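> Prediction below, plus the sequence it came from.
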Amino acid sequence: MPKKYSDEMRERALRMVAEALPDHPNQMAAIRHVADLLGMNSETLRVWLRRSEVDAGTRPGVSTDAAEEIKRLRRENAELRRANEILKSASVFFAKELDRPTTK
């Protein structure tokens, strides 16, 4: 699915939220204000903010880089499991071929 917003737009929106925080009673009010200014969904902006906090280490959670690495390793692990199953099947097949008596 293509990205709806560019990375520059995301960074700009997050900067605007940081600048708007002192003028609002809570974080969600600042998020809603900035989202309205930019014409975007406030939930999108809230998710971006949470993700940036996790990536910065100010909020507990798995960072974006770590999540991508985990995803890559899981794919690789699944591929290696499939390869092992194929190799096991092949070794059983060839072992049967070697054990079969030859008729001449």
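Cool, the structure landed. Numbers count the residues shown, from 1 in each chain.
> switch to C-alpha atoms for all contacts and neighbour counts from now on
Noted.
> for the chain, which helix is longest?
The helix that spans the most residues within the chain, counting by DSSP state H, is helix 64-99.
> Which strands or helices does it pack on?
In terms of contacts (3 or more CA pairs under 8 Å, 6 or more residues apart in numbering; DSSP states H and E), helix 64-99 is not packed against any helix or strand.
> For it, buried residues please.
When burial is assessed from 16 or more other CA atoms under 10 Å, helix 64-99 yields no buried residues.
> also this one, for the comparison:
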Amino acid sequence: MPKAFPPEFRRDVVAVARKGEAPLSQIAKDFGISESCLHRWLKIADVDDGIRPGVTSTESAELRELRKRNKLLEQENEILRRAAAFFAKEIAPK
């Protein structure tokens, strides 16, 4: 997988592209990225800036973390459920 570009670099490229002083293909070539990458960055920036609807980068990261936390809690809950069942058998009258 290619190394991700720093956020500052992305912001600078998007800012230059939004000025509209040159075609996107030329801007992408000048910065050494693909044109499709530039289009994707512009789309993400538009969502983050509220220009177009969608889930922002911040919301997406938060959602990812919440899903990870939820999975961990479900695993912990399952362990406790099994432990409770095990110990219930141990103390049950015979």
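It's in. Treat the numbers as computed from the prediction; the structure is a model and nothing was measured.
> which bit of structure 2 covers the longest helix of structure 1?
Aligned by TM-score structural alignment, helix 64-99 of structure 1 falls on residues 57-92 of structure 2.
> what's the mean distance for the longest helix of structure 1 versus structure 2?
Helix 64-99 of structure 1, aligned to structure 2 and superposed, deviates on average by 0.5 Å (mean CA distance after the TM-score superposition for structure 1).
> what separates that helix from the chain centre, distance-wise?
23 Å (CA atoms, centre = their mean, to the nearest Å).
> Over to stretch 81-94 of structure 2?
With CA atoms, centre = their mean, you get 42 Å for stretch 81-94 of structure 2.
> What of stretch 17-31 of structure 1?
27 Å.
> Can you list the neighbours in contact with that stretch?
Stretch 17-31 of structure 1 is touched from outside by 34, 42, 45-46, with contacts defined as CA atoms under 8 Å, 6 or more residues apart in numbering.
> Just among those, which is most surrounded?
Val34 (24 neighbours; other CA atoms under 10 Å).
> what residues are up against it?
Neighbours of Val34 of structure 1 in contact, by CA under 8 Å, 6+ apart: 13, 16-17, 20.
> How about the helix or strand hosting it, which residues are buried there?
Val34 of structure 1 is part of helix 27-38 when elements are defined by DSSP states H and E. Within helix 27-38 of structure 1, the residues that qualify as buried by neighbour count (16+ other CA under 10 Å) are 27-35.
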